[in-house]
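return a 3D structure for these sequence lines:
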Amino acid sequence: MTDGTTPLSATLDEAERVLREKHDRLLTVVGQCADAVAAEWDGDSVADRDRVVPPFAHALDGSGALSRLPRALADAVTATGRPMPAPPVAAPPYVVVTAEGVVLRATTGEERLVILLRTFDVAADESARYVRTGDVSVEIEVR
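So this is what the prediction gives:
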């Protein structure tokens, strides 16, 4: 734990460790939800964001993962040694389902911890196309 004087960026590895170790099953379910969404596409990608976000949010909700994501966020924040001013909920601004995955956000003092559980990428070609990444990567930053 930190005393709040250590920069938040110095504790990101601990936050990621907690997510991977304590919430590994949740990360697996998030990946399974993304797989189910991609399985409905006609090919290996889609250009329509509405074929990604609403079905992904629906799958996360139906699997119970959506309701478990706030606990994962709270545990990641706790791992940084900082308190959360309020318990997170499975809705913005704490949990947001996007075309790239799930974004978890928490404000800790003057900094914001942002965690992306990336499940989809945007292909860099002439048109924006969404593709399944094949796994769930955990990307954490401070803003």
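
going forward, measure contacts between C-alpha atoms and count neighbours the same way
Will do.

just confirm residue 27 is within a strand.
No: Residue 27 is assigned helix when assessed by DSSP: H, G, I helix; E, B strand; the rest coil, not a strand.

let's compare: structure for the following, please.
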Amino acid sequence: MSDHSHLWAACLADPADDTARLVLADLLRESDDSDAQAKGRFLWAGVTAAGFRDADLIDDPHYYAAQAELGAVAASGAPARWLGLLWIGPDPLTRSDWAWDATRDRVTVRIGDTLGTYVRGMLAEVAASLEQWLVLSRLAPMPFS
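Presented below is the predicted three-dimensional model:
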């Protein structure tokens, strides 16, 4: 199992632990692959912004750097492409197929009627219409088959 796989597993095993997320973010940002770099930047920014979730007044430049990274990666379409890997939306996605919005460490991507919400840099929620859910359930491989 690769370092990437171990770190992804650690993130999933303890979603509240930021240490594994930040180590994974650093590893991804050092990659030669531009998509991996985007994932690392997005993950770092999400975790960093989440640290200010309860602040009334934010004057720390790290927060604003994190917001800039979240915005840059979201505007590039990377989170929409990642959501598209779940068979959501047309393949390939075009810029007119998706939209995004952000609040603090939450980035929400809309593709058609489906919403994907990233929290602290990782996909945390997917909201789909019943019709879309039925389509997705037919496409997704069954884990026990």
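
TM-score for this pair?
Scored by TM-score structural alignment, normalised by the length of structure 1, the superposition of the two chains gives a TM-score of 0.43; 92 aligned residues with a Cα RMSD of 4.1 Å.

what about the strands in structure 2?
98-103, 106-111, 114-119, 122-127 (DSSP state E).

the inter-axis angle of the third one versus strand 106-111?
Calculated by axes from the mean of the first three to the mean of the last three Cα atoms, to 10 degrees, strand 114-119 of structure 2 forms an angle of 160 degrees with strand 106-111.

which neighbouring elements make contact with strand 114-119 of structure 2?
strand 106-111, strand 122-127 (3 or more Cα pairs under 8 Å, 6 or more residues apart in numbering; DSSP states H and E).

distance to residue 9 of structure 2 and mean neighbour count added to the strands of structure 2, as CSV?
Formatted as CSV, those follow (distance: least, Cα to Cα, whole Å; neighbours: other Cα atoms under 10 Å):
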stretch, distance to residue 9 of structure 2, mean neighbour count
strand 98-103, 26, 15
strand 106-111, 22, 22
strand 114-119, 17, 21
strand 122-127, 13, 15
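
closest to residue 34 of structure 2 out of those strands?
Set against residue 34 of structure 2 and scored by Cα to Cα, these come closest in strand 122-127, at 17.4 Å.

need the helices and strands packed on strand 114-119 of structure 2 in JSON lines (columns: distance to residue 84 of structure 2).
Converted to JSON lines, those look like this (distance: least, Cα to Cα, whole Å):
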{"stretch": "strand 106-111", "distance to residue 84 of structure 2": "8"}
{"stretch": "strand 122-127", "distance to residue 84 of structure 2": "12"}
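
relative to residue 25 of structure 2, which of these is closest?
The closest of these to residue 25 of structure 2 is strand 122-127. By Cα to Cα, the value is 10.8 Å.

and residue 75 of structure 2, which of the helices and strands packed on strand 114-119 of structure 2 is closest to it?
Going by Cα to Cα, the one of those nearest residue 75 of structure 2 is strand 106-111, 10.3 Å.

alright, that wraps it up for me.
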